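S.K.: Here's my sequence, what's the structure:
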Amino acid sequence: MKSEQQQIYFPVLNTITSKLGIDKKNKAGKKLEKEIYKTLSELGEDIEAIVKKRINKEDKQMVKELKHQQKQQRKERRNAAVSELLKNYYYAS
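M.R.: Model prediction:
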């Protein structure tokens, strides 16, 4: 387990066990504490997966917007070049 996760889980775990009055000295208390810790770990993994998915979704949206902007810029440059060519053509004739 990562130390960052431990820094987050242990205060939460201690708060939960103290609020519920779980005795960490007996076997049932230790087992319950282990189950709570396991649940917290799974929740942490789920949260990380959701965050990564959201980041990927935002990245994809940003890439899509950038491609659209580039397409618009190319279109504008192409139109400007064509109009310049036409202007030169009219002056020449």
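
S.K.: C-alpha from now on. contacts and neighbour counts both.
M.R.: Fine.

S.K.: residues near Glu33, how many?
M.R.: Neighbourhood size, Glu33 [other CA atoms under 10 Å]: 19.

S.K.: Then the one 10 residues further on?
M.R.: For Leu43, the tally of surrounding residues (other CA under 10 Å) stands at 12.

S.K.: any idea which element it lies in?
M.R.: Assessed by DSSP states H and E, Leu43 sits inside helix 27-92.

S.K.: do Gln5 as well
M.R.: Assigned by DSSP H and E, Gln5 falls within helix 3-20.

S.K.: before we move on, the earlier item: the inter-axis angle of the helix holding Leu43 versus helix 3-20?
M.R.: 130 degrees (axes from the mean of the first three to the mean of the last three CA atoms, to 10 degrees).

S.K.: this one as well, want them side by side:
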Amino acid sequence: MEDKVLRKLFLGFIQIHILHHAKQEPIYGKWMLEELKEHGYNISSGTLYPILHSMETDGLLLKEDKNVDGKIRKYYSATNKGNEVLGEAQNKAFELFKEIRD
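M.R.: I've put the predicted structure just below:
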């Protein structure tokens, strides 16, 4: 049960990570999996790709297909809406950090 609760909680953190990196430069799934792993989020591609698709559907990410070595790779960039949501999330996260830190 605890794993399910933590997984739900961390889903929001993962989305913030995605928006943060997609704002800086276009990202792709395999790179994002490795980046998340460095931060302690051990998720599978079967978990990440539905998150990316959902964020695209919600208008937070824009997908662009690029041919890389003969294979199509999907790159995701933050949209204006995604950048706005990221800004709001950063403010809320900072406020929460200040509250729980003390």
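
S.K.: And the TM-score between them?
M.R.: Comparison of the two superposed chains (TM-score structural alignment, normalised by the length of the first structure) gives a TM-score of 0.31, and 41 aligned residues with a CA RMSD of 3.6 Å.

S.K.: buried ones in the helix holding Gln5 of the first structure?
M.R.: 9, 13, 17 (16 or more other CA atoms under 10 Å).

S.K.: Save those as a markdown table, and put in distance to Tyr37 of the first structure too.
M.R.: Output for those, formatted as a markdown table (distance: CA to CA, whole Å):
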| residue | distance to Tyr37 of the first structure |
| --- | --- |
| Tyr9 | 7 |
| Leu13 | 7 |
| Thr17 | 10 |
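
S.K.: Out of those residues, which is nearest to Lys75 of the first structure?
M.R.: Tyr9 (53.3 Å; CA to CA).

S.K.: what's the distance between the closest one and Ala28 of the first structure?
M.R.: The gap separating Tyr9 of the first structure from Ala28 of the first structure is 20 Å, by CA to CA, to the nearest Å.

S.K.: swap in Val82 of the first structure?
M.R.: According to CA to CA, Val82 of the first structure stands 81 Å off from Ala28 of the first structure.

S.K.: now swap in Ser41 of the first structure and tell me
M.R.: 20 Å.

S.K.: Neighbour count: those two, which is higher?
M.R.: When Ser41 of the first structure and Ala28 are compared for neighbours, Ser41 comes out ahead with 16 against 12, by other CA under 10 Å.

S.K.: contacting residues for the nearest residue to Leu40 of the first structure once chain neighbours are set aside?
M.R.: Closest residue to Leu40 of the first structure apart from its sequence neighbours, by CA to CA, 6 or more residues apart in numbering: Tyr9 at 6.7 Å. Shown in contact with Tyr9 of the first structure (CA atoms under 8 Å, 6 or more residues apart in numbering): 37, 40-41.

S.K.: Great, nothing more from me.
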